[in-house]
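[1] Using only what follows, build the 3D model:
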Amino acid sequence: MKRPSGIALDVATLASLADLLTPYVAQEDLRLAETYKWKIPDGAPVAPFNTSGLSLADANMRLKRSLSEAWHLSGSDRASLARWYVGRWGGIYANKDVTLQGYVLLPEDELERAPLAGVATWSKILAMRDPTRYAIFDARVSAALNALQIADGADPILFPDLLSRNSAVRAFQGWVRAKHGGARRVRKERAYPDYMALLREVSGRLEHDSPDRAEMVLFANAERLIQRAMSR
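    Sure, this is the predicted structure:
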């Protein structure tokens, strides 16, 4: 079956997706201390950075804000901050220095329109630069958004498949292509702006001061949502 061309999400469609995502984030936000498991490696290039007594979710949020403060200090080594956050924290080591430097030098409004192939990297840099406005977009988050819609029985509007090392995510992507190949899809060049519009709408409804809580809920629950979707 020929896949339909992508769409840009209009106001009504974004509101409908937010209606689905908001109660899920509200429910799972209460469990982030239990479900969010991404560890922070040693050697964070910011000081002071004390995570004593914090959950991993809260520690990661504090890390982003500490790195953001360091980013905006006069004379900061932004390339080193980006390299540590993307590589050491994010586990993405394949980027060449010239690629990271290009992302570092781009203004935020241009960076958020960068090619989607690098979004797992450049969205981390955006989230580090300003965690109150931007959130990470990667394969787990995209899969979680798609799985939530399918599990709910909705006529899904699928966010793009992104490269993943996670076997559950890869299996789900293949399953979606086989079972929902005719579904509407978000246009690739609009995927990150539309994703951020959705997270900001949800965060506003929940009176969160930043979109990263919603993103972390999706990241932490991706595999559970995948299981729910594939068991329908």
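[2] make it CA atoms for all contacts and neighbour counts henceforth
    OK.
[3] Could you find the closest non-adjacent residue to residue 212?
    residue 135 (5.3 Å; CA to CA, 6 or more residues apart in numbering).
[4] need the contact list for the one you found.
    Applying CA atoms under 8 Å, 6 or more residues apart in numbering to residue 135 gives the contacts 123, 124, 126, 127, 196, 211, 212, 215.
[5] Number of residues surrounding residue 104?
    21 (other CA atoms under 10 Å).
[6] tell me which element it falls in.
    Using DSSP states H and E, residue 104 sits within helix 97-105.
[7] To compare against the first, here's the next sequence to fold:
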Amino acid sequence: MLERRALEIWEIVQAYDTPYEWAVGPKARASLDDILGETANCWADADAATTNRKLRELLTSALNDPNTDHDKAGRIYGWIVADWGGVRRNRQAVEAWSQPANGWHGHYGDDVLLAFADRVGATRISSWSKVFAFAAPDRHAIYDSRVAVALNLALEQLGETDRFFMPPSRIVRDKDGVPRPNAVARARARLRGGERLGYREYLAWLTAVRAQSAGVDFLTIEASLFANAPRMAEALGAT
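    Prediction:
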């Protein structure tokens, strides 16, 4: 179904045409420069999408550089997940993924990465998929709550009943500590049930869209899902 309706899903997402916005603050920038030992070449661009693409290319190169040892790779993992991605819980465990016992660093083939994904299932998928996406962007992409909600809203609009697993979204609270769920969180709550699709199915859909669309890569699709999810949730979430 996903491959057959790949472009229909993609067209629904694209129709919202929301600019990609994800700021990298000065502390995070300084931290990355410290890890790399040089000033990253991607901070001068005012456009967030351009910055994001240059950052992806920069860290893909660093992670696949034979001179990057396991400890440096771990620091990059931690930066991607915590400083850039905002998932700060258990950073030490994220950095430990780079160690030889795990087998990732220096071996970013699908025999290693997908074996890990199959073993852990949805556990911390928003974190490890970020590392996968930076280490092997031609074969992997970030899978988080926004991405899954956007896909599920499109599937719902098409009348499909299968759903992607939706990782927890960040809980925003007011000054009194009362949860204030945003549109994506509200849509996530409503869409629960039938979550039979996961990371492998996501990759299959991405691959189908890329094959059927000129000039589109995984990062373009991933960024569009992420950027459009809030507007999709506002427009479709109450239906």
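[8] How close are the two chains, by TM-score?
    Once the chains are laid over each other, their TM-score by TM-score structural alignment, normalised by the length of structure 1 reads 0.79; 207 aligned residues with a CA RMSD of 2.2 Å.
[9] Quick check: which helices or strands does the helix holding residue 104 of structure 1 pack against?
    Identification of packing neighbours for helix 97-105 of structure 1 by 3 or more CA pairs under 8 Å, 6 or more residues apart in numbering; DSSP states H and E yields helix 78-83, helix 119-129.
[10] now with 7 Å?
    On a contact count with 3 or more CA pairs under 7 Å, 6 or more residues apart in numbering; DSSP states H and E, helix 97-105 of structure 1 meets helix 78-83.
[11] Superposed on structure 2, what's the mean shift for the helix it packs on?
    Helix 78-83 of structure 1, aligned to structure 2 and superposed, deviates on average by 0.4 Å (mean CA distance after the TM-score superposition for structure 1).
[12] Now the helix holding residue 104 of structure 1: buried residues?
    100, 101, 103, 104 (16 or more other CA atoms under 10 Å).
[13] Stretch 130-145 of structure 2 now?
    For stretch 130-145 of structure 2, a neighbour-count test (16+ other CA under 10 Å) marks 130-137, 140-145 as buried.
[14] Just tell me the aligned range of that stretch in structure 1.
    The alignment of stretch 130-145 of structure 2 onto structure 1 (TM-score structural alignment) covers residues 124-139.
[15] Show me where structure 1 has its strands.
    Ranges of strands within structure 1 are 157-158, 184-185, based on DSSP state E.
[16] Tell me how far whichever residue in structure 1 pairs up with residue 65 of structure 2 lies from residue 81 of structure 1.
    Matched across to structure 1, residue 65 of structure 2 falls on residue 73, judged by TM-score structural alignment. Note on residue 73 of structure 1: its distance to residue 81 of structure 1, by CA to CA, to the nearest Å, is 12 Å.
[17] just residue 120 of structure 1 next, same as before
    Counting by CA to CA - residue 120 of structure 1 and residue 81 of structure 1 are separated by 16 Å.
[18] So which of these two has more stuff around it?
    Between residue 120 of structure 1 and residue 81, residue 81 has the larger neighbour count (other CA under 10 Å), namely 22 against 19.
[19] Now do residue 186 of structure 2: how many residues are near it, please.
    16.
[20] and it, what pairs with it in structure 1?
    That one, residue 186 of structure 2, aligns with residue 171 by TM-score structural alignment.
[21] Residue for residue, what is the longest helix structure 2 has?
    Criterion DSSP state H: the longest helix present in structure 2 is helix 218-236.
[22] what helices or strands is it leaning on?
    helix 6-14, helix 145-157, helix 183-191.
[23] so it corresponds to what in structure 1?
    Under the criterion TM-score structural alignment, helix 218-236 of structure 2 matches residues 211-229.
[24] list the buried ones in the matching stretch?
    Result for stretch 211-229 of structure 1 [16+ other CA under 10 Å]: buried residues 211-223, 225-226, 229.
[25] which stretch among the strands of structure 1 comes nearest residue 35 of structure 1?
    Closest approach to residue 35 of structure 1 among these (CA to CA): strand 157-158, 24.5 Å.
[26] That closest one corresponds to what range in structure 2?
    So strand 157-158 of structure 1 sits over residues 162-163 in structure 2, by TM-score structural alignment.
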